[in-house]
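S.K.: Only the shape, not the letters, is given here:
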């Protein structure tokens, strides 16, 4: 596709999913992608951190590399921001300009909640770094899957697989995460919608589909 084609194409839709580990984001993203593609939409699912070659290297350092075990909250914040700056410019903006429905598994709200509210970094600094990284590119709708931290904690520990750095945090950390997301949803009700993640996947998906139809009339 040429630059002229990009400029003349109808703009896409940018949607992000948020929530604590174990809340069911992956399931809902999968269901939504299938339904959108069945409706004839071009869909791209990306993840944060990651989504680009640079971002995937950062993801490994943040989540799995032994070198990341002693990482400070400040370094963690800046690495997430670096991955975000890359994916916005390399992937999200061109995809939206080309009319693609972009679904992101986590975006800037994760950093506000995890590094700001749960890690305790100054929120003004977190927001300023997020703003620099995104350059004004924000989701049109953010769906927060809200679940009791103890239930989510049990889910991730019941998988039997090796947990990454973020999943290995204590329950008290995830309680702060949930409170943080609820605070954000209350502060930005037009963009962030809180969904009860304790319900069946089908019920949650139905609510998500209704929300998207109300925001994106081409679906």
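M.R.: Arrived safely, thanks for sending. Because the structure is predicted, anything quoted here is derived from the model rather than measured. Numbers count the residues shown, from 1 in each chain.
S.K.: C-alpha only now, for contacts and for neighbours.
M.R.: Noted.
S.K.: tell me the secondary structure for residue 194?
M.R.: For residue 194, the assignment made with DSSP: H, G, I helix; E, B strand; the rest coil gives strand.
S.K.: Verify the contact between it and residue 180 for me.
M.R.: No. Assessed by C-alpha atoms under 8 Å, residue 194 is found out of contact with residue 180, at 11.9 Å.
S.K.: Tell me which residues of stretch 74-83 come out buried.
M.R.: Neighbour-count burial for stretch 74-83, counted by 16 or more other C-alpha atoms under 10 Å, picks out 76, 77, 78, 79, 80, 81, 82, 83.
S.K.: Go ahead and name everything in contact with that stretch.
M.R.: Residues outside stretch 74-83 that contact it (C-alpha atoms under 8 Å, 6 or more residues apart in numbering): 48-50, 54-55, 58, 62, 111, 115, 121, 126, 129-130, 133.
S.K.: cutoff 10 Å now
M.R.: 48-59, 61-62, 68, 73, 84-85, 87, 107-108, 110-112, 114-116, 119, 121, 125-126, 129-134 (C-alpha atoms under 10 Å, 6 or more residues apart in numbering).
S.K.: ok, and here's another one to check against it:
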């Protein structure tokens, strides 16, 4: 278990095109000026050299033919390395860790949307994550049609393994993330990601100010 004086762990979740990466960077900039403590920005799958190699394989679709369980195992392997080499050491040093996706994505993607037994997903999470659970999870909620349109407009190499799934898959994802937020309101904050980026940033800042006010320092007074 983490010591009480350890750093803060904030995760960002949501469907494709919800704007997580943008908002992670915006919050990191705000926290660096507000708290005075180091802020680590990372992502899943990825965040460490071994985990990044697994990310490349997963997003290429190489594991898809083997089913949701195989993907969940690969995500878990990446998460173990990520936790051991980056997240847990940073938290032990008293740093703030902002992570673009974490265990809730496995619950949603391989569990609810992929059809994997929830009890199996829970067991994997218990073994892999242990006590290193987020202090706050910001779930960016967006209509999947809009999110996929945003993702398609990025102009990169084309849809990855998950962006290429049918709309019904992404609808199940949204439902899963909303269910997680409803089931764990003490940890999760549901953020309307359909608004302009500045408005989304303000909503995130307000959620952080309400749940973890010390992170914003003197900036917490104008967080709303």
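M.R.: It's in. Just so we're clear, the structure is a prediction, and the values are computed from it rather than from any experiment.
S.K.: From the contacts of stretch 74-83 of the first structure, list the buried ones, please.
M.R.: 48-52, 55-56, 58-59, 61-62, 84-85, 87, 107-108, 110-112, 114-116, 119, 121, 126, 129-131, 133-134.
S.K.: okay, and the common contacts of residue 194 and residue 180 of the first structure?
M.R.: 19, 186.
S.K.: Strands of the first structure, start to end?
M.R.: Secondary structure of the first structure (DSSP state E): strands at 13-19, 43-47, 101-105, 141-146, 192-196.
S.K.: which one in the first structure is aligned with residue 125 of the second structure?
M.R.: Matched by TM-score structural alignment, residue 125 of the second structure corresponds to residue 130 in the first structure.
S.K.: what range in the first structure matches stretch 79-91 of the second structure?
M.R.: Using TM-score structural alignment, the partner range for stretch 79-91 of the second structure is residues 84-96.
S.K.: Could you do stretch 134-152 of the second structure as well?
M.R.: The aligned range for stretch 134-152 of the second structure is 139-157, by TM-score structural alignment.
S.K.: Tell me the gap between the matching stretch and the middle of its chain.
M.R.: Centroid displacement of stretch 139-157 of the first structure relative to its chain, using C-alpha atoms, centre = their mean, to the nearest Å, is 11 Å.
S.K.: Equivalent analysis for stretch 185-196 of the first structure, please.
M.R.: Worked out by C-alpha atoms, centre = their mean, stretch 185-196 of the first structure lies 14 Å from the chain centre.
S.K.: likewise stretch 90-97 of the first structure?
M.R.: 16 Å.
S.K.: In it, which residues are buried?
M.R.: By 16+ other C-alpha under 10 Å, the buried positions in stretch 90-97 of the first structure come out as 92, 93, 94, 95, 96, 97.
S.K.: which residue ranges form the helices in the first structure?
M.R.: 3-8, 25-38, 53-63, 73-87, 93-97, 108-111, 123-134, 149-157, 171-187, 201-215 (DSSP state H).
S.K.: between those helices, which gets nearest to residue 143 of the first structure?
M.R.: Judged by C-alpha to C-alpha, the one of those that comes nearest to residue 143 of the first structure is helix 201-215, at 7.9 Å.
S.K.: so how far does that closest one sit from its counterpart in the second structure?
M.R.: By mean C-alpha distance after the TM-score superposition for the first structure, the fitted helix 201-215 of the first structure averages 1.5 Å away from its aligned residues in the second structure.
S.K.: what range in the second structure matches that helix?
M.R.: Residues 197-211 of the second structure are where helix 201-215 of the first structure lands when matched by TM-score structural alignment.
S.K.: Spit out the contact partners of residue 153 of the first structure.
M.R.: Contacts of residue 153 of the first structure by C-alpha under 10 Å, 6+ apart are 20, 21, 22, 23, 147, 167, 168, 169, 170, 171, 174, 175.
S.K.: I'd say residue 167 of the first structure and residue 114 touch.
M.R.: No. Here residue 167 of the first structure does not reach residue 114: they are 11.6 Å apart, not a contact under C-alpha atoms under 10 Å.
S.K.: any residues in contact with both of those two?
M.R.: Common contact partners of residue 167 of the first structure and residue 114 (C-alpha under 10 Å, 6+ apart): 20, 174.
S.K.: Many thanks, we can stop here.
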